[in-house]
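1. Structure for this input, please:
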Amino acid sequence: MTKKTCIAMVPSSGLSHLIPQVEFAKQFLQQHNQFIVSFIIPTDGPLTPSMQQILNTLPPNIDFIILPQVKNLPQHSYEPATKMKLVAKYSVPFLQEAIKSLISKTHLVALISGVFSTDAHKVAKKFNLSSYLFYPSGAFTYSFFVTLPNLDDSVSSETEYLLEPAYETVIVPGSTITLTIEDIPDIIKSERSSILYKSFLDVCKKFSLFDGVIINTFTDLEPEVIRVLQENERESKKPCVYPVGPIIRNESNCEENINLMCLRWLENQQPSSVLFVCFGSGGTVSHEQLNELAFGLELSGKKFLWVVRVPNKVTNSAYFVGEKDDPLEYLPNGFLERTKENGLVVSSWAPQVEILGHGSIGGFLSHCGWSSILESVVNGVPMIVWPLFAEQKMNAKLLIDVLKVGVRVNVDDESGIVKREEVAKSVKRIMEGDESLEIRKRIKELSVGAAVATSEDGSSWKALSSLALKLHSF
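-> Prediction:
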C-alpha cells in the first residue's frame, strides 16, 4: 500500500499558537488534499479544555500526537516566550521518537515548526526532512526579528541594552516605520547578558536556518516588506517566504449559550453601531485601568459589547492564571445597571469571529494581537488600538502609521493608564465623524484585498500552491 504524503507540525505551546497552525493546516489541505498533516504537541502539563476541544474536532486528514510532559523547568522559564522555547527544547527527544513513528507509517516530507519550537529544526535535518517555520504574525514583525541578530552583532560588547545608546531607533527592512525602544517587546529590552534576552535572540537566529517561512499575511496588506523579504531570498539564499494569509478561524471555540446571548443582542442593534471590546485570549489590565475603561465606555454614550476579565497588573496573565473570581464583580458600582440599555458585558470569553462578522459591529477596541487584527481586516472593522504585550506595539505602529485603519489610545504620562476621557474620545473618533469614514473606507479596501488574496489564483492561493509543489517534490 502506498504511504500517504505527510507533513508534521510542531506548534509552540498555548492556544494562541495552536489555533493559527490548525487553521493553516485546514486551508492547506482544502486546496491540496493529497497530503495529510500530523500535529506533534509539546507540553509541560495537561492540555486546556479549549486546546483539547480543538484537537478532538480535527478533520480526518489531520491527526495529533501529544508528547510526554516536560518536567522541572528552570526558574527563569516563567516568562512566556522563554517557557515556550524551553518546553519545545526539552521535548526534542520525545519529538524524535514521534518522527520515527510517523516515518514508519507515512511518507513524511516536512516538519513545520512554531516560532518558539525552532529547536525542532535540527530534528528535521537529522531525518532529512524539509524544514519550515510557521510565523503566525505579520511580515513587518518577522522582518524585524530576523534582522535582530545582525543588529545585536553591531552593538559593542560593553553596551548593556540593544537600543541604548548605540541604537536609539531602528528602521525595519521594507518599511518606513521607525521603531523606538518603547515600541519593541519587553524581552528585547532586557540586558543583553540576561537569560531571557539570549533565549529570544537564539530563537531569532534560527529563523534563517529554515528552508522556508510561512507567514500569516497577504501581499496587499504588507506589500513592501514582503517584496524586500523575497528579494533577500533571491539574492542571499535566505529562506523562501510564503505569505499565505489571512488565516483566521471560521468559528469561535466558545460555549453555545454565550454565542446565542451575544448574537441575539447584536441582532437588536443598528448596523455599524456597536463597539466590540476584547483584549484577546490572554490580555488583562489593572483594576484601576478596568475602572477607567468602564467609565470611558459609559461616557462615550455608544453601544458596546465588552469581554471583561479579572484585572491583573500583569498584562498577559490570562494565559497562565485561571479565573476563579467573577470578573463582573470588579466593575464600578452601578455600572451594569447604568449601561444596560447601551451595553452587553460578558465574562472572560465571547465568540469573537462571529461578533466581528456581524453587521451591527462598527469598531473593535483591540490589544493588537495579529489574529485579532486579521479577523478585523477580513470583516472590514476599524480598530481602536490598545497594545499590551509581546509584539503588539509593533503591530499597532503598522496599523496607525502605515495602514491607517484605526486610532490609538494615549496613555497618561503620570499614571501610566488610559484615562476615561481618552477612552470616550477614541470611541467617538472610530464610531462617528469624517475621520471614522476615512478609516472605514481604508479597511474595507483591505477587506476586499484579503478576499482576493485567498481566492483561486490570488496571491496567497499561489503561495500555498508553490509550497505544495515544493513539498511534493521530496
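2. Going by C-alpha atoms from here, please, whenever you check contacts or count neighbours.
-> Will do.
3. need the longest helix for this protein.
-> helix 433-454 (DSSP state H).
4. tell me which residues of the helix or strand hosting Val241 are tucked away?
-> Using DSSP states H and E, Val241 falls within strand 240-243. Applying a neighbour-count criterion of 16 or more other Cα atoms under 10 Å, one finds Cys240, Val241, Tyr242, Pro243 buried in strand 240-243.
5. Out of those residues, flag the one nearest to Val277.
-> Pro243 (28.7 Å; Cα to Cα).
6. Pretty sure that closest one sits against Leu221.
-> No - using Cα atoms under 8 Å as the test, Pro243 is too far from Leu221 to be in contact (10.3 Å).
7. quick one: secondary structure of Val345?
-> strand (DSSP: H, G, I helix; E, B strand; the rest coil).
8. ok, it touching Leu305?
-> Yes - counting by Cα under 8 Å, Val345 does reach Leu305; the two are 5.9 Å apart.
9. returning to what we had before: so what secondary structure elements neighbour the strand holding Val241?
-> strand 212-215, helix 223-236, helix 459-472 (3 or more Cα pairs under 8 Å, 6 or more residues apart in numbering; DSSP states H and E).
10. and for comparison, fold this next one:
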Amino acid sequence: MANFDVAMFPWFATGHIAPFIHVANELAVRGHRISILLPKKAQILLQHLNLHPNLITFHTITVPHVDGLPPGVETASDIHLSKTHLLAAAMDLTRPQVHDFLSAAKPQIVFYDFAHWVPDITAHIGAISVCYSVVSASSLAIALVPARNVPCDRTVTVEDIKDPPPGYPSSTVVLRGPEVRSLLFISLPFGDGITFYERTTTAMRNADVLSIRTCREVEGELCDYIASQYKKPLLLTGPVLSEPTDTTPLEVRWTEWLNRFKPGSVVFCAFGSQHILKKDQFQELLLGFESTDFPFLIALKPPVGCETVEEAFPVGFAERVKGRGIVYGGWVQQPLILNHPSVGCFVNHCGFGSMWEALLSKNQIVLVPHLGDQILNTKLLAKEIKVAVEVEKELESGWFSKESLRKAIKSVVDEDSEVGIMVRKNHAKWRDLLGKPGFISGYIDEFVKNLEESVLNKK
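-> Got it, this is the predicted structure:
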C-alpha cells in the first residue's frame, strides 16, 4: 500500500520515548513518515536514536508550568518519583498543542501511551489511535486489567493485586507484603483528578488498537488475556531494541577501563534513569559489590540528599576498591557496556527495556526491582522462564542486605554454582530464540502489515 503518516506522543520519560523512536525507525525503514511530539530536552537527549531523519521529525512540545514542579522540568528523569504526578498534570495541559498539531498534520495513525485523551482528538480528525504499552503484558494483566469482571474504571485494591484475577494464566506470580505495597502506586494520583490506574485503563479502553512491546513466546497467554478483557485488536511489536548500527562507539574511558579485566569478569549495575536510592540503601549496595571481590562498574544517580555519588561513599570505600570498582553518577551507554567482552553479569532493576537488553546479552542476570512493573518483570524472568536470580529482600523493609546481594551475584557468576548453571542454560536458550535471524524483524513486519490493513479498513 501507499506510505502513510504517523504521529507519536509518548509519556515524557526516557524509558517510554526510546521504544517509540525504535518503532518509528522500523516504520521509516518501510517508507512511512513519522512525527514525534517531544519536549526539547528529550529531543536533544535522544536524537541519536533517530536513524532516519529524512522521514522521522521531532516536533517540539512546550511543557507548561505546574505548581510544585521545579522550573525547567520536561522529563521524568528531571525529578524524583514523588513529583511524577505533577509532570503528568503538565502533560495533560499540552492537549491544545497536540490537538493543533494533529488537526493540521492529519496523520492516519497516532501512537500514544499515557495521554488517555488522544483518542478524542483522533476521532475528530479520522485517525486510528494506537495505545502502545512499553511495559510488560504481565504488568498490564495483573495490575491494570480489571479483576473479577468489574468495570474498567474501578480502582484496584490490595486484594485484587494479591489474588490474580480470574483467567489470569500465571500461577507463579505470588506477591509478598512489600511487593503488594509497591503496586499500590496505581491507585495514587497521576495528574490532576485522575489516578494512574484510571489513566492507563482509560487509555487502553478508548484506543482503536492496542499494542505491546513484547512477544508471544514470552507472554503469549497474558496477551490473549488482555485482548479478551478489552475486546480490542492487540498487535505485538516484539522487543524492538536499538540496532547495533545506531550507536556510537563506547566512550574511551569505559573501553580502556573494561579492557583491563579478563572476559566475563566485570559486574555491571544500573537501575534506570528515574530511581534514586536512599543513602543507606546506596551504601549497602556499594558494600555488597565490594564484598563480591569481583571488578564492578556501577552507574546510579546520587542518592537522596546528595549532589554526587562520591559524597555518599561508605568510609574507606574508595580506597578499598581502587582499581577494581567504579561508581559513576551519570548516564552511560548501557547496551554497549553490556556487549563488552569483559562484562559477565548485569545487576539491574528489571525495567522492561533493561529486561530485553539483558535477555539478548550474554551476561548473567541479577535483579533488584523497585516498582510494581519491575517486580512483575522480575517474576517473569526469575520464576517463569528461570533466566535470572532475584536478590532476596527483607519482608518488612522491602530492601536487601549487602550479604543477600553478594549471595545473588555469586550464585550466578561462580562456574560451579547449580543455580548459575541452570540460569545460564535457560538464558542461552532464550537468547538464541530472540536473537535468531528474522525473529524480531518478523514481528515488526507483521505489526506494520496489520497497521496498514487498519488504515485501509478505515478509509
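11. who touches the residue in structure 1 that Leu405 of structure 2 lines up against in this structure?
-> Alignment note: Leu405 of structure 2 maps to Val423 in structure 1; criterion TM-score structural alignment. By Cα atoms under 8 Å, 6 or more residues apart in numbering, Val423 of structure 1 lies in contact with Glu292, Leu293, Gly296, Leu297, Ser300, Val409.
12. ok, those residues vs Lys206 of structure 1, which is closest?
-> Nearest to Lys206 of structure 1 among the contacts of Val423 of structure 1, with distances taken as Cα to Cα, is Val409, at 35.2 Å.
13. still on that earlier bit, buried sites along the following helix or strand past the strand holding Val241 of structure 1?
-> Next helix or strand after strand 240-243 of structure 1 toward the C-terminus (DSSP H and E): helix 256-267. By 16+ other Cα under 10 Å, the buried positions in helix 256-267 of structure 1 come out as Asn259, Cys262, Leu263, Leu266.
14. likewise stretch 218-230 of structure 2?
-> By neighbour count with 16+ other Cα under 10 Å, stretch 218-230 of structure 2 contains the buried residues Val218, Glu219, Glu221, Leu222, Cys223, Asp224, Tyr225, Ile226, Ala227, Gln229, Tyr230.
15. before we move on, what about stretch 151-164 of structure 2?
-> Cys152, Thr155, Val156, Asp160, Ile161, Lys162, Pro164.
16. cool, and stretch 269-284 of structure 2?
-> So stretch 269-284 of structure 2, judged by 16+ other Cα under 10 Å, has buried residues 269-277, 279, 281-284.
17. what residue of structure 2 takes the place of Asn216 of structure 1?
-> By TM-score structural alignment, Asn216 of structure 1 lines up with Arg213.
18. contacting residues for its match?
-> By Cα under 8 Å, 6+ apart, the contact set of Arg213 of structure 2 is Tyr132, Ser133, Val134, Val135, Ser136, Leu236, Thr237, Gly238, Pro239, Val240.
19. Among these, which one lies nearest to Asn377 of structure 2?
-> Nearest member of these to Asn377 of structure 2, counting by Cα to Cα, is Ser136, at 6.8 Å.
20. Is that closest one in contact with Cys215, as I believe?
-> No - between Ser136 of structure 2 and Cys215 there is no contact under Cα under 8 Å: 9.7 Å.
21. Between these two, tell me which one has more neighbours.
-> Using other Cα atoms under 10 Å as the criterion, Ser136 of structure 2 and Cys215 rank with Ser136 on top: 25 against 20.
22. re earlier: could you list which of the buried residues of stretch 269-284 of structure 2 belong to helices?
-> Using DSSP H, the members of the buried residues of stretch 269-284 of structure 2 that fall in helices are Lys279, Gln281, Phe282, Gln283, Glu284.
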